[in-house]
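> Requesting a structural model of the entry that follows:
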Amino acid sequence: MALVACAVAVALAARIWVVNARAPVIPEEWFQANEDVPLEGAFAEYRYENTRGYSICVTDARRMSVREYLAEFSKDDDAARVQMERLAQEGTDLDAKTLLVADITMKNEKGAEDERGYLDSIGWSVKCPETPAYWIRVQSMLFSCSVPQINGSYKLSIRPKTEYVIHVPFASTMFEATFPQPYDYQYLPTLEPGEYGFVVTKGPVRKVVHLDVA
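Next up is the predicted model:
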């Protein structure tokens, strides 16, 4: 029996190695701030985003508090007030540097009659080697305060031959729990200065922008 078990284990290990060896490798391209990132059909979530002709450029990135972000970028005072009340109730310090805000210029170079395609911000994320446990994504409710016309949508599109600047707040979410509850409340933790990677697309090419955040 021991020999049979050993043989099965060896066969299983060999199969895992073969599967891993055959797994597709997604190429990765890195860009710097103030450098155009042509999307060239690469997508954040779904292939049908049809991003060919679109590009982005991150012109600045810095840490901000919720209060600072809404004071500078919100175009809807009522919505901003609701979001501050909600986050404060959940335990977020409104004056702590809990947001990484990226100033992003979107450009659309498609033909004048081609209004297909969009950027899917739900697939955007930011990675930090110093805090690998943080899942840093777009804070969509705060983002909607700065661009009310998107009406909560993650799909960002502009007319051909135009460009538009957005100020995207990224944040992580931490949960506080008291057994046996899954969680009692959630809050945005403080983000530290350092090097971050803004993952713009995941496939078929992974495009990442290096951000040096103070």
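> Every contact and neighbour count from this point should use C-alpha atoms.
Noted.
> hmm, who's touching stretch 107-116?
With contacts defined as C-alpha atoms under 8 Å, 6 or more residues apart in numbering, stretch 107-116 is touched by 50, 52-56, 158-164.
> One more pass at 10 Å, please.
For stretch 107-116, the external contacting residues (C-alpha atoms under 10 Å, 6 or more residues apart in numbering) are 36-38, 48-57, 117-118, 157-165.
> list the buried ones in it?
If you call a residue buried by 16 or more other C-alpha atoms under 10 Å, then stretch 107-116 has these buried ones: K107, N108, K110.
> Repeat that for stretch 122-142.
For stretch 122-142, the neighbour count (16+ other C-alpha under 10 Å) marks 123-128, 134, 136-142 as buried.
> next up, for comparison:
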Amino acid sequence: MRRANVALGILGLSIVLAAIALRIHWVNTNLPEIPVEYYQQGEWVSLGGAFQVDSGEGTDGYSLLVEKAELTTYDEFLQEHGVEEGTVQRQPEGTHGSARCVVDLELRIRNEGNADGSLDVFQMILVPERGNEYLICDVMNQGALWPQTQPGAGMQVSIRPGTEYVAHIPYVFNGLEGVYFREVTDTDFSLLVSRMPERKMIRVQLS
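Below is the predicted model:
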């Protein structure tokens, strides 16, 4: 009797595992694939409603173009793009080391007639060609550069309809410790500008 119960248990477990395997296979073969589009640095990319997290971002009318990307230190980036010292509280130079830890991404943004949309800059990650980690806009770290160069911008950016704007976005490795002391040694990247319904990527090369 005990052997029979064990056999039934094994049979039941096998059926459950087989059902799970079939379900995974069905999902993998029936879910729609997200098309991936690659663009080159210096090429305009029309978002056309493509978004990062929520279709409510409303990116119709927005286009992006990567002008260039340069490697710099924390202090150099702040000296080049920071607002007046009295506007934000800054730490003394050298506090964050001298590592070339920031990718200064010069991004031109165009808005043709959209009065309500925005760009989720924090989700626009920069992925090295090797692909096993990524860089983010420096928003969350203590002493983050983005709030010191774009006061009030937050994680979303919007510009007036019929205008263009050039933003210098500071990219650092994703993490909360030691990012300003870690050298960036990569030279080739892809900037993820939308995830759905198309995954749009711009190839970026450090100059």
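> Next step: the contacts of stretch 107-116 of structure 1 restricted to strands.
Per DSSP state E, strands hold the following members of the contacts of stretch 107-116 of structure 1: V37, P38, Y54, S55, I56, C57, T162, E163, Y164, V165.
> Could you report the separation of the residue nearest to the last one when sequence neighbours are not counted from L191 of structure 1?
Across the structure, with C-alpha to C-alpha, 6 or more residues apart in numbering as the measure, the residue nearest V165 of structure 1 apart from its sequence neighbours is T105 (4.4 Å). As defined by C-alpha to C-alpha, to the nearest Å, T105 of structure 1 lies at a distance of 23 Å from L191 of structure 1.
> follow-up on the earlier one: which among the contacts of stretch 107-116 of structure 1 count as buried?
If you count burial by 16+ other C-alpha under 10 Å, the buried members of those come out as 36-38, 49-57, 117-118, 157-160, 163.
> for structure 2, what spans make up the strands?
Under DSSP E, structure 2 gives strands at 36-39, 45-46, 62-72, 102-111, 119-120, 126-128, 135-137, 156-157, 163-173, 188-194, 199-205.
> now the ones you listed in CSV, with distance to A7 of structure 2?
Shown next, in CSV, are those (distance: least, C-alpha to C-alpha, whole Å):
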stretch, distance to A7 of structure 2
strand 36-39, 48
strand 45-46, 60
strand 62-72, 62
strand 102-111, 61
strand 119-120, 55
strand 126-128, 50
strand 135-137, 52
strand 156-157, 58
strand 163-173, 53
strand 188-194, 51
strand 199-205, 49
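> Show me which residues of stretch 70-84 of structure 2 are buried.
L71, T72, T73, Y74, D75, F77, L78, H81, G82.
> Of all the helix elements in structure 1, which one is longest?
The longest helix of structure 1 (DSSP state H) is helix 2-22.
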